[in-house]
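Visitor: With the sequence up front, the predicted model follows.
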Amino acid sequence: MNNVGKNRKTLLLYFLRGSKRYFIISVIFAMLVSVLDLINPKIISFAVDCVLSKKKQKVPEFAVNLLSEINEKFIVFEGDAYYFNSEYFGSRLYLIAGLIATVAFLAVLCRYFFKQFNARGEGKLVQRMRNLLYEHIIHLPVSWHNANQTGDIIQRSTSDVETIRNFVAEQLTNLIRVVVLIILSVIFMAGINVPLTFVAIILVPVIILYSLFFHNKIAASFQKVDTMEGRLSAMVQENLTGVRVVRAFGREAYEKKRFEQSNEKYMNTWIHLMKLLSAFWATSDFVSGLQVLLIASFGAVFCVKGTLSPGDYIAFISYNAMLTWPVRMLGRVISDMSKAGISIDRIRYIMNSKVEEDAENALKGDDAPMNQDIVFDNVSFEFDRVEKNAEGEAVVVSVKKHDEQAEVLKNVSFTIPAGKTVGILGGTGSGKSTLVHLLDRLFDLTEDEGKITIGGKDIRRINRKWLRENIGIVLQEPYLFSGTLAENIAITQKEQKMDRVKAAAKIASLDEAVEKFGKGYETYVGERGVTLSGGQKQRTAIAQTVIRNTPIMIFDDSLSAVDAETDVKIRKALEEKAKGTTTIIIAHRISTLMNADKIIVLENGRVAEEGTHDELLQKKGIYNKVFNLQHAV
């Protein structure tokens, strides 16, 4: 990421690549709208004073030649100067009306192009933000995902992206227009009456300073609201994912109460924020109203004294309205900046999280053949610790204690010969799954935690993508995506070839079950495979792995949900399919492991026993004890 998220500005500019030019063009059109909006009050002032009041209005020197070329009757020469011909314009008010309409039409046209380019920039910005966020999230390590709530990540990737979109497209692009309007309004007002202009701008610094003060005051409130909204989203996601567990244990009332309590806290925090915002806008309205009152009062006095004409008074009131709106808008931009800043920080937390990285010149292809011996050499491992930062965000702490109580694996050493089948047996928490997760580099060993090699090559030096492309793993908890059965089986394939899908399903002993489905392989499995039984999901996951034809296959307790007869059928089919393939089978049932070339028994993170089925029975150790227990059952 090249440190793109080191601060808010850097990250925002990084996201704006590709959309910046659209926003720049839209701002140019917005500025043109501002200029055009300032012209019509001047035309109305001219109509009131020159045409209706017959007040002489001098023609600026730069406009004399232009107006005389258009129509010499527009101006008259009196004394030593040129003046607008009030009689001519007075009898032709349609010219003034046409000029006002032309300026208004040009303003509408510029507004149209402003909206068009702004919408394009907005679309490009959101598309880039979502793409970059998604790409970054899927490359973050498993430890990061374990430490963070899914609902909160979704909240940051949707709601916070929307907040930034709203700020950039609707507030930031208007900011320049606001500044231009303020400057030009003051210039035009000063051209009419300097003392009255001073009265108009005297309260502007008060509004701006109050807005800045308010911006600092509510930043923490916005942070709290966003954090609580993220927790609320995480709770909803968690309950929707585990809805069957909630129902099975009759926890509906408990979960409802827990959600209501969290929702009430969020609501109270939101109401507190709204109270602050209401106070800000009420105060802003009062100050703006006070300013209008001052202008109206002093303007009337100047009109009575004759230092301000009726037309100029009308124009000044219009310019004051144009000044008041941008000043209040500036306050809104500043207050919205608070919320956008918090959202950028929340997204920056994701973008600053370190993704999985390969070693320099990582090995792949012929430099890292996978059909080789796998060696676990004195492997000890403990998971990264997770701590919360000041904002309540999970931070993965990589400093490890290296004490026996924290270590999941302790000095584990064994070899898996190429093309052989190795079984791993052990109790819950003995480190079986951790072994295969380390082999697939879902977690990485530090330099002092030993090493795992394939063909003598340290897997930390092997390209992750290459490694994972050559390791087929059926995880302990199979995960299926929303889609058809065929799509899930062929999820790793570029093309969905039905002959390969059916062959993989047959090996996984899934074909007979599929025949009973109304739509066969086109059966929709639902989110997480909710329409399938536990055994069907496991067999689908096995088919997903088998279809890949990888040189290394891992089955992490992947037959636990099938009956003994199906277990035998799958094992026989796999033995035939997996000839020459290095196979690792993790299981609790010895019947699943007994035909393996070698069986490793883990206890408390250590290798307790190692050997063939017969050798381990003769040792009269843990394996023999488990065998006798299962055999007795």
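Guide: Received it, and whenever you're ready, just let me know what you need. Residues are numbered from 1 along each chain as shown.

Visitor: When you work out contacts or count neighbours from here on, use the C-alpha atoms and nothing else.
Guide: Will do.

Visitor: so residue 414 is in which element?
Guide: strand 409-416 (DSSP states H and E).

Visitor: do the same with residue 549
Guide: Using DSSP H and E, residue 549 is not contained in any helix or strand.

Visitor: what's the neighbour count on it?
Guide: 17 (other CA atoms under 10 Å).

Visitor: Over to the one 5 residues further on?
Guide: Under the neighbour criterion other CA under 10 Å, residue 554 is assigned a count of 24.

Visitor: How about residue 504?
Guide: Look at residue 504: counted by other CA under 10 Å, it has 26 neighbours.

Visitor: measure it to residue 558 for me?
Guide: 15 Å (CA to CA, to the nearest Å).

Visitor: sorry, back to before: can you name every helix or strand that the next helix-or-strand element following the strand holding residue 414 contacts?
Guide: Remark: after strand 409-416, the chain's next helix or strand is strand 421-426, criterion DSSP H and E. Using 3 or more CA pairs under 8 Å, 6 or more residues apart in numbering; DSSP states H and E as the contact test, the elements touching strand 421-426 are helix 432-439, strand 582-586, helix 590-593, strand 598-603.

Visitor: Which residues does the shortest one contact?
Guide: If I follow you right, that is helix 590-593. For helix 590-593, contacts defined as CA atoms under 8 Å, 6 or more residues apart in numbering pick out 423-425, 567-568, 571, 585-587, 599, 626-627, 630.

Visitor: this is the comparison structure:
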Amino acid sequence: MKNIKLLWNYMKGNRSKYTFAILSIGMAALFSLIGPLVMKITIDSIIGNEQLSAPYWVVRIIEGFGGVSALKSKLWIPAGMLVAFTVFRGLFLFFKGKWSAEAAETVSRKMRDQLYNHLQYLSYQYHVKAETGDLVQRCTSDVETIRRFLATQFVEIGSALFMLLFSGYIMLTLDLTMTLVSLALVPVIFTFAVVFFIKVKKAFKLMDESEGKMSTTLQENLTGLRVVRAFGRQRHEEERFEEKNRINRDFTYKLIRLFAWYWSISDLICMFQIGMVLVTGIYWTAMGRISLGTLVVFTTYIGMLLWPVRQMGRVITDLGKAMVAVERIQAIIDEPIENMEENGDKSPIYGNISFENVSFGYETDKPILKNINFNVEAGQTVAILGPTGSGKTTLVHLLARLFDYQEGSIKIDGKELKTIDKKWIRSNLGLILQEPFLFAKTIKENIRLGRYDANDEEVVEVAQVASIHDVILEFDKGYETLVGERGVSLSGGQKQRMAIARSLINNSPIVVFDDSLSAVDTETDASIRAALKERKNKATTFIISHRISTLSEADFIIVLDKGKLIQTGNHDQLIHEEGLYKKIWNIQNSSEDGFMEVAN
């Protein structure tokens, strides 16, 4: 019931179109039922000599044409009426299809927009855990399932109800006993459809979830195809996909088997019902209890009536699918969006930063950072060194408020970080990740992503700082070169330098290099750092790296280990102090000396 209410809410703004579509299907049902009545009257009273027996409103129509006697010499009138009723039925079916399709497309578009927009504002932590393939499945396949139901099956509920009401009324006016015979198995068919609905809903949910996992596997493989080929893991990936595909096939087969059972059994029940009407009707016609025209009406009506009633099985099956899809979509919508605190402080940011006893953990009982303390003045460069898992990336993520610290205090220019508007702090902090993501756009468009109003001179300037300008000019189309999906046409170092240029164009007062110089050679690394120093309005810069040559020129260096700050100081101080920094410096120096000896 909850999911039906959710679906009803999604239909807001389009309910009037659905109302008109249902009324149109009702009128189409009425005109389709009048045709057999015309045939009955023609057979029994116009061609035959039976006394006119029909609903009052039908009698009035016949009297309008001069009565039965006048129609005996004008058989073209009943024939013309049959044609007219068929035309009117087709016209109302057209309006039904038009209005239901327009409404369904509008609803599905609104759902996609709502889903996409909601995903933009979900927390960073949610996207870290979410499976991309499953999210794509919900935004496409699940929305399409709902669209198909709303476009075709939803109004069919009205068709079945109108057909049952109209035909039931007309049949009752003709013969009560024959009506009871004709409708005897309709409750059985409907009950069977409800049972089928319950089973299909469970089967479809399993199939839909398995398809989502298969999509995730496919998405991961296509994204990491070069890695797969580099390690010769094609067969492993094939087996992995085959397993997901097999599971999806098995659940799909289960659903198909349920459909096969439903349609075959419902066919049997419907044929039995039609057989009952034919046998009973023919016998009573032969006995003179009912007329030949009445037999024609009942045999025609039962064929017209059983299809929409039987179709209710498909309707409620698609309803079950739609309910599962709504539930999966709503699970995303129900995820709380990140509180951007738009009423927070938006004062100018200069880059003075202090950490005081800051502790943080993704799980409360497993702290990642423990009592971190340090101060940074605006314009200084801070280097961060530490083994994998020591909390380096977590520390800079706290600065961007991708996560909020649980203990202690982080202040920027003397203001508590938690009081600063999230969007504001992120627009003033350039975060350059270790694994840069580039969009399938031109080089210029990718660099301008940080600030769309940047002019060409500013794009070239930041490209020069990032030591990528000369490389760009070597491409045939220069800055108008398309980089391909995820920047596939560029090397790892070129992508990182593009990401650096993209962050610098925003002129952020705080810039963070999250191990984002790792894919460039030491000469380019030094060139980028030198260019950053020469920039006017020098930003407060954090550099995470394992390369001592990258860290050595920083104003001061932070060394982390197991979430604790174990050393601070500049390069000259730390290489004369026993600890992790000196140990790594010695290792890297000895490696370089060995390399030089081999080279000489």
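Guide: Sure thing, it's come through. None of these values were measured; they are calculated from a predicted model.

Visitor: picking up where we left off before, next, give me the two most distant ones among the contacts of helix 590-593 of structure 1.
Guide: 571 and 626 (20.4 Å; CA to CA).

Visitor: More neighbours: which of the two?
Guide: residue 571 (20 against 17).

Visitor: what do we get in structure 2 for that one?
Guide: Counting by TM-score structural alignment, residue 571 of structure 1 corresponds to residue 529 in structure 2.

Visitor: Just say helix, strand or coil for that match.
Guide: Of the three states, residue 529 of structure 2 takes helix under DSSP: H, G, I helix; E, B strand; the rest coil.

Visitor: Look up how far residue 281 of structure 2 lies from residue 44 of structure 2.
Guide: Residue 44 of structure 2 is 15 Å from residue 281 of structure 2, where distance means CA to CA.

Visitor: Equivalent analysis for residue 375 of structure 2, please.
Guide: Per CA to CA, residue 375 of structure 2 is found 96 Å from residue 281 of structure 2.

Visitor: between those two, who's got more neighbours?
Guide: A direct count of neighbours by other CA under 10 Å for residue 375 of structure 2 and residue 281 places residue 281 higher, at 24 against 13.

Visitor: Surely the more buried one is in contact with residue 295?
Guide: Yes. With contact defined as CA atoms under 8 Å, residue 281 of structure 2 reaches residue 295; the gap is 5.7 Å.

Visitor: can you give me the strands for the stretch 301-450 of structure 1?
Guide: 374-381, 385-388, 394-397, 409-416, 421-426 (DSSP state E, counting those that start in this stretch).

Visitor: got it, and structure 1?
Guide: Taking DSSP state E, the strands of structure 1 run over residues 75-78, 81-84, 374-381, 385-388, 394-397, 409-416, 421-426, 451-454, 457-458, 471-474, 552-556, 582-586, 598-603, 606-611.

Visitor: right, and those - which one's nearest residue 132 of structure 1?
Guide: Set against residue 132 of structure 1 and scored by CA to CA, these come closest in strand 394-397, at 20.7 Å.

Visitor: quick revisit: most packed of the strands of the stretch 301-450 of structure 1?
Guide: Compared across these, strand 421-426 shows the largest average neighbour count, a mean of 25 (mean count of other CA atoms under 10 Å).

Visitor: residue nearest the centroid of structure 1?
Guide: Central residue of structure 1 (CA atoms, centre = their mean): residue 157, 2.2 Å from the mean position.

Visitor: if I pick that one, what's in contact with it?
Guide: Residues counted as contacts of residue 157 of structure 1 (CA under 8 Å, 6+ apart) are 130, 133, 347.

Visitor: nearest to residue 270 of structure 1, of those?
Guide: Checking the contacts of residue 157 of structure 1 one by one against residue 270 of structure 1 (CA to CA), the nearest turns out to be residue 347, at 20.8 Å.

Visitor: Apart from its chain neighbours, what residue comes closest to that closest one?
Guide: Ranked by CA to CA, 6 or more residues apart in numbering and with sequence neighbours excluded, the top spatial neighbour of residue 347 of structure 1 is residue 156, at 6.1 Å.

Visitor: That neighbour maps to what in structure 2?
Guide: Applying TM-score structural alignment, one finds that residue 156 of structure 1 aligns to residue 138 in structure 2.

Visitor: Hmm, residue 329 and its match touching each other?
Guide: Yes. If you go by CA under 8 Å, residue 138 of structure 2 and residue 329 touch, sitting 6.0 Å apart.

Visitor: More neighbours: which of these two?
Guide: Set side by side, residue 138 of structure 2 and residue 329 show more neighbours around residue 138, with 26 against 20, by other CA under 10 Å.

Visitor: Quick check: the more buried one vs residue 33 of structure 2, distance?
Guide: Residue 138 of structure 2 sits 42 Å away from residue 33 of structure 2 when distances are taken as CA to CA.

Visitor: for residue 12 of structure 2, same thing?
Guide: Using CA to CA, we find residue 12 of structure 2 at a distance of 33 Å from residue 33 of structure 2.

Visitor: Identify the residues contacting residue 487 of structure 2.
Guide: Residues near residue 487 of structure 2 by CA under 8 Å, 6+ apart: 437, 438, 439, 440, 495.
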